[in-house]
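# next input, structure requested:
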Amino acid sequence: MGLKILPAKFRTRLFYSTLLAGSMICPVMAAEDALVDAAIVSYEPVYFEKFSPVTLLDMLQRIPGVPEVLNNNRRGGNQRGFGGGGDQILIDGKRLAGKSNNINDALSRISADQVAKIELIRGATSGLDVQSQGLVINILLVEGGSKSSTFWKAMGEYTFGHKFLPQFLISHSGSAGNLGYTISAETKNDNGYRPRHEIFYDNNDVETGTRDVEHEFKFKGYKFTTNLNYAFENGSELRINGLYEPNGFDYHETRAEYGDDPDNVIWDQDRNNSRWEVGGDFSTDLGALGRFKTLFVVNRNSEDTEIDRTRDYIDPLFIYANEFTNEVNSEKILRSSTIITLWGEQSIELGGEAAITTFEKTFESYSRDIEADPLDLESLDNVDIKENRYEVFAIYNYNISPELLLQSSLTTEFSKIIADNIFQDGTFDRRDTAFTYFKPRVDLRYDYTDVDQIRGTIEKKVSQLRFDTFVTSYDAQNDQYSAGNTDLRPTQTWEFTLAYEHRLPNDTGSLEGKAYYHYRKDHQTRIDFTDYYDYDGNPVSVDEFFALPPDMALRDTIDFTPSQGNIDHAYIYGVDLKSNLRMGFVGVPEAVLSLGYRFEKRRSMDQFTQMMRNFSRHSNNVFNVNFRHDVTKWGFAYGFDVEAKSNWATYDINYYQPQSPAAAIKAFAEYNLKSGIKMRIDLLEITGKEGHTTTFRYVDHIRFDELNVREERENKRPRAVQISLQGNF
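Next up is the predicted model:
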């Protein structure tokens, strides 16, 4: 009798049902110290004693669902001001006053004995420093603790085929009276390479050549941070933090071609940047006028890049092109508000935010055909931008009942952008634009049992403009210029979200599902900036041009130009499923398995083909698996993380580039050598692959559908090993 296999959808249901049933039947000893109510799960120090944590980050990694939030924080985001959404991390109910100064770095510098409690807050909650429809992690530190501690970390990374490079971090925390402080210094080193092999085919699918690319990079930097906090006798609190980070990058890339008409190229890039930031917040009680808080950030980032492109490996070897880029940007933000308690379970926060952003960038490109010629200026773009943005906001919280919370807000934004294109003779072309946006938000949280929660959110958002897209740049992957556009507008998005979460008994984990729909206006994508003409030189639209009879002579007079621009609309919809499960039902109560699946469609009109497509570089399906097992009796832990994405593609005026990404797999093992000292080994890029890319390059414009060449590219990502020692004293 043959073995019958259930269909995939039933196997998935059976798997989750088994996990759920097992978790409900088998209470987990490791979770007995977690304190649970309908919206908040609290973890006190006794919960973590068996894990012997060294830092606050060690503690957070033991809580189901939190490692995913930490990973998302590392990825960063396109944040506009200090509006909060999604998952958030707070310290004593307040966000870190900084944008460059990363919260994850601060978590790794706080010793475990400074933590009084960790709260996991799900959904909208009044009294916190953020609005969030996701998970809020609120870390409460020990009050009045006078103990000083020093955290140190020595780490090295070895990329296979390259040398081992050390890195060091030292951080000291202490207090003097009402003043608490943390200072830290870090050295960073990294190197590696990204090899790839390419095969070229002509439009008749005949192989014409191959190319081997070896991309090597070296990085060295330093990072200095400080955090100060002062508690006044009247209950007021002041916190200041600072960051200074100089970095240097060197890139060396060789492109060796074989076959028909080979072109061997060497690219060398030298890039140096430096950034600093100072941020802070102050809060005080105004009595009947409520609780006043203010927050500020001032930062500056500068970067210089020089690229030399050399042709041929043998004589005559000469630089045929070079590029120079200089960029300086800065930001100043001030946000103040007052929280007033109204009658009953109601409160309102009234305030405003002001932000001034400046951006200066110059791009110069020089080239020549033969060594005897001078390097002539080929492209010059110089942009000077200033944005002034002001917001007034009101946030209303109403605890309708112990189970039902309503949070609503209205933010009105006024912004003005002045963008100057400065020409070589000193003249300039100015864009002076003003925007006004109304950004409402409504959050509803309903705890219909102690372990079941429904959350709904409706919100309008406005994106932060990426000013570097205002300036011409060089696309190294496709060996072509990318024109800048100073007429870009922020993208406006209406977001509709409905989420359900179920917490399993005895803190054995949680199951969560979320469905959402986003409607975008002024969506940013690649668009056709070409000036089209007919046979008589009369301007015509793009559709009129492509309706003309094919004529190569006419096409030769057209400068086909793509750039980043705005289109009327786009939309996103999807479903996000997550589960975090302690493995007590299989006899491993100290192990946690996290599973995630996201299905998401991002659709817009391709401006070159007039077809509906996914956004560039977007995968419809993403799978995540995270596993961690703490063997506390041995002071040992191990685990792995897997992320797999479905195929995605990029599009432009003259190419279409689908890619099959490889799964990203990493693993770790760590061991507590003695009290306060831990050794850890991380294995990175275990597959050694990045994926396969096919590029279809077309003559002039993809709409002509005249294939010029097809490229098959195999991308590799060499394996690496990180070894670290860390401790406190």
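# drop to CA atoms for contacts and neighbour counts, all remaining ones
Will do.
# residues contacting R122?
For R122, the contact set (Cα atoms under 8 Å, 6 or more residues apart in numbering) comprises 39-40, 133-136.
# enumerate the positions of stretch 456-473 that are buried.
Neighbour-count burial for stretch 456-473 flags 456-462, 465, 467-473 (criterion: 16 or more other Cα atoms under 10 Å).
# end to end, how far does that stretch reach?
One end of stretch 456-473 sits 42 Å from the other (Cα to Cα, to the nearest Å).
# now it: how far from the chain's centre is it?
With Cα atoms, centre = their mean, to the nearest Å as the basis, stretch 456-473 stands 13 Å off its chain's centre.
# all helices of this structure, in order?
Here the chain has its helices, by DSSP state H, at 8-25, 45-48, 56-60, 66-75, 103-109, 542-547, 552-556.
# now these in CSV, with distance to Y158 and mean neighbour count?
Supplementary listing: those in CSV, determined by distance: least, Cα to Cα, whole Å; neighbours: other Cα atoms under 10 Å:
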stretch, distance to Y158, mean neighbour count
helix 8-25, 38, 14
helix 45-48, 32, 16
helix 56-60, 24, 20
helix 66-75, 21, 14
helix 103-109, 22, 18
helix 542-547, 52, 12
helix 552-556, 51, 12
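# out of those helices, flag the one nearest A570.
A570 lies closest to helix 542-547 among the helices of the chain, at 20.9 Å (Cα to Cα).
# check contacts around N299.
100, 275-278, 330-332.
# err, Y437, not the other one
Counted by Cα under 8 Å, 6+ apart, Y437 has contacts 412-414, 462.
# F435 too?
F435 sits in contact with 413-416, where contact means Cα under 8 Å, 6+ apart.
# would you mind giving these as TSV with neighbour count and distance to R194 added?
Output for the contacts of F435, formatted as TSV (neighbours: other Cα atoms under 10 Å; distance: Cα to Cα, whole Å):
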residue	neighbour count	distance to R194
E413	19	43
F414	16	44
S415	17	42
K416	16	42
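# compare with the first, here's sequence two:
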Amino acid sequence: MKPNLLAAAMSRALCCALLAPISFAAIANEAAPVASPDPKQLDSVVVQADIAYRNRTDATAPVLSYDLEYFQRFEPLTVGDMLKRVPSVAFVSDVLEYDGAQLRGLDPGYTQILINGKKVPGAGNDRSFFVDRIPAELVERIEIVRSTSANRSGDAVAGALNIVLRDAYEFDGKYVRAGALRFDDGEYKPTYGAVASGQVGEGRLLGGFNVQGRYNPKKKRSDRFEEPGGDFVDREDQDDTRDGDDYSANLSYTRDIGTGRLSLDGFYVRTDRTETEHSLEYNDPSSASRTNLLSVNDQREDIDQDNWSLGAEYVFDMAGGRTELDLDYARFDDDTTSTEEQDNYDDEDTPPSFDEREGTRTVTGTRDDEATFKLAHKRTWGASAFEFGVDFMGKQRDTSLATSEVDIDEEGESLPPYEEFERATSRIDERRIDPYLMFSGTSGTLAWEAGLRYESTDVDVAADDTKASNDYAVLLPSAHMKWDFTEQDRLLLSVGRTVRRPNFDQVLPLTLEEEFGDNDFTGNPQLDPERAWGVDFGYERRLGARGVFGVNVFYRDVKDLIEVVNTGEPSATALDDYDDEVEEFLDENPGADETTPGFPEFDPDSFVYTARNVGDGHVYGIEFDLSTPLTALGLPDTGLFVNYSWLDSSVDDAFGERRFNNQAKYVYNVGFIHDIRAWGMSFGASYRRQGDAYSRILAEEVTTHYDGDLEVFVEKRFGDSMSLRLTGSNLLDASKDEAFDKFDNAADQLDRDYDEYELESESSGPVFQLIARYSF
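Take a look at the predicted model:
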């Protein structure tokens, strides 16, 4: 890494401040050990006596907090199911799949996913973490952190989603959970688990496990045309089924030692999933006859993923304040084998005759390790508080790819075994040192926080035999203000700078042929992160004893956007086409050379593209949320939940102005819960909808439309120890509809000279689940 005077100076200052003797007369006396309030009883998760509403936090930074009880009545299976109910979170996934969370509608890479306030590695090349990998049963609460602070990593342009797992300090008791899910095609899947927490020796221990059956049967249909409104080309009918199980466990131990508290925690999630697709392609828009059959395609993907994390934290009194030492290790493993086999038929014959059978097997392996260490110190200084610290992070991501292709010409014959594989490997190493300073305080009804974080990153990448390095650093100021100008009313203002680091596949020095139509793509190891200034301004009002209404306006000014640009080098397709053209000319003109009249000229129309920091963008919107009992209407046992977010943005790319890719125009949720106390019963419903999303990349443009999702539940409670819930989701048979504009190259895309126009629709049926919980 190149030497950096600012980073070195800040690091020395932090160390000196931490180790120096106390010399400030205004600093408060040494802090007392942390008090231990009574832990929350876990049986309240089993039998909820009251309807839970959004929490109103005392944080100076804008944070929305939702306890598990807020979601629990609808029995969410995963964190993804939970997040679909909170403001501004959208998903551009398959029907009934909630994996890559898009806060403010931006791509998942712009949203920082934290578990217990700490970064974790994930599957996505865009550094995103699939939130549907974490079962809801492990979660204590979800926090939406709308703006950055100096004591958190700055990778949060859209904001951060903090998934707080249950820990031994917060909970006491035990319960078991069991049930089943029924899907539209008659398939059943089990779900069961248990959680227990209590005093063990001089500390507290919490442990839990969960087994969740996962299943999603979908129907797809694609119609392809030469262009919008043009002649029909072909139709594809597809069955797509995702079948598997998720296994999870978490463990937490907390103990007071001396003037401090030691916390040990860990979680493990295993995903074992098989995805199968069966597709039939026809040359007629309605016929399913063999005389119209063009191809039969079968795909199978076997996915084995492991996420696990271990952490140790010790917070203790030191030097007139409170010092935190935090050591964490997280790992993600993904082993996926994908096999695609297809029978092709020649459309020039009537009926189409067998042409060939071909198969491709791809074996990918990814291992992503992150080790982090944090040293922080907090102390009071008169009426203010002062925090300083430094975060160290080492990340290593290894990826392997093996591909084998086979084919036969005889109908009915089996494909040869997949034996000869082309192999490629890559590795990315990142090292970060992030010192920070943060001040906070209160003055009457006004609370404030201001900080400065300096993030420096050293990156080494290697792909096969090619290696490259890069380093960059960025200064990230942040400030927050909270004004409680009445007992019910609050104003919040936040300003901060954030970053988004490049995608892994964008920095690898590999050339991928025909990555964008006929165009190739090569990675750029010298990419710097995108940088953004952001402002959030919000108003929040307490409604009665439990209700909250909030409105927030946000703006992000993003610089150094990473865009795909033309290197000017011809693509492999252009070179191959030219070689074929020359060969054909020489066959027709024996003995000709480049001086021969009519000899082909090399005029490529497809090129090699790469990624560079060349763009700017703006993101803005307004967010409303309301959760309140309807006491004013004489319905104290009815809770209303509403949130609505209007989202917009602008980016200039090579083809003009557009929104940020895949940003939904809006997203809203509305629902209610009614409690019949005399019967020990509750029921409720929720409806969710998000607006259309548009994406434009080189050679392809996609418009995505989702139908609304309706869910209902009914709950019966038996005493103080047992509850039974029946939940129905996707009751409107929601569909996902997409329109694909496809081109061969940039010139054709500008001229609207289509390679293909495709309309695809995907749907899935209702899902019902019956869940019983028993505490003891």
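# tell me which of the contacts of N299 of structure 1 are still there in structure 2?
Retained in structure 2: 275-278, 330-332, out of the contacts of N299 of structure 1 (criterion both residues aligned by TM-score structural alignment, their matches' Cα atoms under 8 Å).
# my read: Y754 of structure 2 touches N745, true?
No. Using Cα atoms under 8 Å, Y754 of structure 2 makes no contact with N745, being 9.7 Å away.
# can you give me the neighbour number for the closest residue in space to Q72 of structure 2 that isn't next to it in sequence?
Of all residues not flanking Q72 of structure 2 in the chain, V45 sits nearest, at 7.8 Å (Cα to Cα, 6 or more residues apart in numbering). Residues lying near V45 of structure 2 (other Cα atoms under 10 Å) number 20.
# can you pull out the strands in the stretch 451-600 of structure 2?
Along the stretch 451-600 of structure 2, counting by DSSP state E, counting those that start in this stretch, strands occupy 466-483, 489-500, 511-516, 519-522, 530-543, 547-570.
# could the contacts of R122 of structure 1 be laid out in TSV, adding neighbour count?
TSV is the format used below for the contacts of R122 of structure 1 (neighbours: other Cα atoms under 10 Å):
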residue	neighbour count
A39	20
I40	17
Q133	26
G134	17
L135	19
V136	27
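# out of the residues you listed, who's nearest L488 of structure 1?
The nearest member of these to L488 of structure 1, counting by Cα to Cα, is Q133 at 29.4 Å.
# show me the contacts for the closest one.
When contacts are counted by Cα under 8 Å, 6+ apart, Q133 of structure 1 touches 85-87, 122-124, 443, 455-457.
# and for D407 of structure 2?
Taking Cα under 8 Å, 6+ apart as the test, what D407 of structure 2 contacts is 356-359, 415-416.
# may I ask which of these has the most neighbours?
Neighbour max across the contacts of D407 of structure 2 (other Cα under 10 Å) = R357, 23 neighbours.
# once you drop chain neighbours, what's closest to that residue?
Nearest-residue entry for R357 of structure 2: D343, 4.4 Å, with adjacent residues in sequence omitted and distances by Cα to Cα, 6+ apart.
# how close does the counterpart of the one you found in structure 1 sit to I319 of structure 1?
In structure 1, the residue paired with D343 of structure 2 is D312, using TM-score structural alignment. To I319 of structure 1, D312 of structure 1 is 10 Å away according to Cα to Cα.
# preserved in structure 2, out of the contacts of F435 of structure 1?
Using both residues aligned by TM-score structural alignment, their matches' Cα under 8 Å, structure 2 keeps these contacts from the contacts of F435 of structure 1: 414-416.
# dump those to TSV, plus distance to L228 of structure 1.
Converted to TSV, the kept ones among the contacts of F435 of structure 1 look like this (distance: Cα to Cα, whole Å):
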residue	distance to L228 of structure 1
F414	33
S415	33
K416	34
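# now, which of the residues you listed sits nearest W648 of structure 1?
For the kept ones among the contacts of F435 of structure 1, the nearest to W648 of structure 1 is S415 (34.9 Å; Cα to Cα).
# mind checking what that closest one lines up with in structure 2?
Matched by TM-score structural alignment, S415 of structure 1 corresponds to T457 in structure 2.
# isn't its match right up against R431?
Yes. With contact defined as Cα under 8 Å, T457 of structure 2 reaches R431; the gap is 5.7 Å.
# in JSON lines: the contacts of Y437 of structure 1, plus distance to S173 of structure 1.
What follows is the contacts of Y437 of structure 1, written out as JSON lines (distance: Cα to Cα, whole Å):
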{"residue": "T412", "distance to S173 of structure 1": "40"}
{"residue": "E413", "distance to S173 of structure 1": "39"}
{"residue": "F414", "distance to S173 of structure 1": "41"}
{"residue": "V462", "distance to S173 of structure 1": "39"}
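# shared with structure 2, which of the residues you listed?
Retained in structure 2: 412-414, out of the contacts of Y437 of structure 1 (criterion both residues aligned by TM-score structural alignment, their matches' Cα under 8 Å).
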